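Asker: just a sequence and a predicted model for now, questions to come.
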Amino acid sequence: MKIAIASDHAAVALKAELREWLIEEGHEVADLGPDTAESVDYPNYGYMLAGVVADGTVERGIGLCGSGIGISMALNRNPDVRCALVSEPASARLCREHNDANVIAMGARLIGPDMAKACIEAFLKTEFEGGRHQRRVDKLSNPS
């Protein structure tokens, strides 16, 4: 699967570990940065990640910042992105099953690498149920 991953400075180390793990798992990974822990603005990286998800360059996205909150807000400004902030596998599974999430966000200061990997695994392996959920998901991009 083609996956893009982006973070802010607070999550650079977690991003690097997750990128390497995803590659080992056989995924094609686009690391959108940053490359150092020098202070950056999470909206810039959220918007960049949202762009490649929305235009179909990648199938799924992973956004990381200190809490996961800021980058998830930036990602969800794009009407073609459905980003869920997750901290355990059940939420990662449900955001796919019920909400057709195409991006997950996590907080590097709140989640360890093993839990982050478990969340990503659930997110990537779960299919959207469709059916009764489709009408609701459609309203996320077209509220009228």
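Answerer: In hand now; what should we look at? Numbers count the residues shown, from 1 in each chain.
Asker: please count neighbours and contacts with C-alpha atoms only from this point.
Answerer: Fine.
Asker: and the contacts of the strand or helix carrying residue 16?
Answerer: Using DSSP states H and E, residue 16 sits within helix 12-24. Helix 12-24 has contacts (Cα atoms under 8 Å, 6 or more residues apart in numbering) with 5-7, 28-29, 31, 33-37, 64, 108, 113, 117.
Asker: filter those down to the ones in strands?
Answerer: Using DSSP state E, 5, 6, 7, 28, 29, 31, 64 are the members of the contacts of helix 12-24 that sit in strands.
Asker: most neighbours among these, which one?
Answerer: residue 7 (35 neighbours; other Cα atoms under 10 Å).
Asker: residue 73 versus that one, what's the distance?
Answerer: 13 Å (Cα to Cα, to the nearest Å).
Asker: likewise for residue 124?
Answerer: Residue 124 sits 21 Å away from residue 73, going by Cα to Cα.
Asker: before we go on, here's another structure to hold up against the first:
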Amino acid sequence: MTISIGNDHAGTAYKMSVLNQLKAKGIRVINHGTDSTESVDYPDFIHPVAQDVENGEAQFGIIICGSGNGANMTANKHQGIRSALCWTKEIVALARQHNNANVLSIPARFVSEQQALQFVTTFLETEFEGGRHQNRIGKIACQ
């Protein structure tokens, strides 16, 4: 499995922890940065994650910014992306089960680092339920 990850300056510390967690599980990671806490424009780091997921270079994406909103909005501009802004483990699970989310957006300023790591585990371990939800997914993508 390959995960693409990107963040702005508010998400750097969390991203480093997520990278360590993923690598410890033997998951290949494409890191689009930033690896600094100096102010950056999040779209520069989020668009490449969305492109990796869209073109099949990565199965999933993880994006992190202060509120999670800007990163989430940026990723969802891509036709093949279903990015979910999540602030509880339950929302993460539902995003995968019902919406087949392929990108997880984490709001670094509103959840703890430990929660963020739990979100990543839940995101990767939760399967899409399909069934009645599949038709809805097609409607999200305007199919």
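Answerer: Thanks, I have it. Fair warning: this is a prediction, and the values are worked out from it, not measured in the lab.
Asker: most widely separated two among the contacts of helix 12-24 of the first structure?
Answerer: Maximum pairwise distance among these (Cα to Cα): 23.7 Å, between 28 and 37.
Asker: the second structure: helices as residue ranges?
Answerer: 12-24, 43-54, 69-75, 89-99, 113-125, 132-140 (DSSP state H).
Asker: list the buried residues in the second one.
Answerer: Counting neighbours by 16 or more other Cα atoms under 10 Å, one finds that the buried residues in helix 43-54 of the second structure are 43, 44, 45, 46, 47, 48, 49, 50, 51, 52, 53, 54.
Asker: got a list of contacts for it?
Answerer: With Cα under 8 Å, 6+ apart, helix 43-54 of the second structure has contacts from 4-8, 32-34, 58-63, 70-71, 74-75, 78-81, 102-103.
Asker: how does it look with 7 Å?
Answerer: 4-7, 32-34, 58-61, 63, 71, 74-75, 78, 80-81 (Cα atoms under 7 Å, 6 or more residues apart in numbering).
Asker: can you check the third one too?
Answerer: Contacts of helix 69-75 of the second structure with the rest of the structure, by Cα under 7 Å, 6+ apart, involve 42-43, 46-47, 50, 63-65, 81, 83-85, 105.
Asker: the same query, at a cut-off of 6 Å, please.
Answerer: For helix 69-75 of the second structure, the surrounding residues in contact (Cα atoms under 6 Å, 6 or more residues apart in numbering) are 50, 83, 105.
Asker: between these, which sits nearest residue 140 of the second structure?
Answerer: Nearest to residue 140 of the second structure among the contacts of helix 69-75 of the second structure is residue 83, at 11.5 Å by Cα to Cα.
Asker: got a list of what that closest one touches?
Answerer: 72, 76, 101, 103, 104.
Asker: need the residues you listed in TSV with distance to residue 132 of the second structure and neighbour count, can you?
Answerer: Putting the contacts of residue 83 of the second structure into TSV (distance: Cα to Cα, whole Å; neighbours: other Cα atoms under 10 Å) gives the following:
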residue	distance to residue 132 of the second structure	neighbour count
72	25	27
76	22	17
101	15	23
103	21	28
104	22	28
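Asker: could you count how many residues lie near the residue lying closest to residue 1 of the second structure once chain neighbours are set aside?
Answerer: Nearest residue to residue 1 of the second structure, sequence neighbours excluded (Cα to Cα, 6 or more residues apart in numbering): residue 27, at 5.7 Å. Neighbours of residue 27 of the second structure under the rule other Cα under 10 Å: 14.
Asker: residue 135 of the second structure now?
Answerer: When neighbours are defined as other Cα under 10 Å, residue 135 of the second structure has 11 of them.
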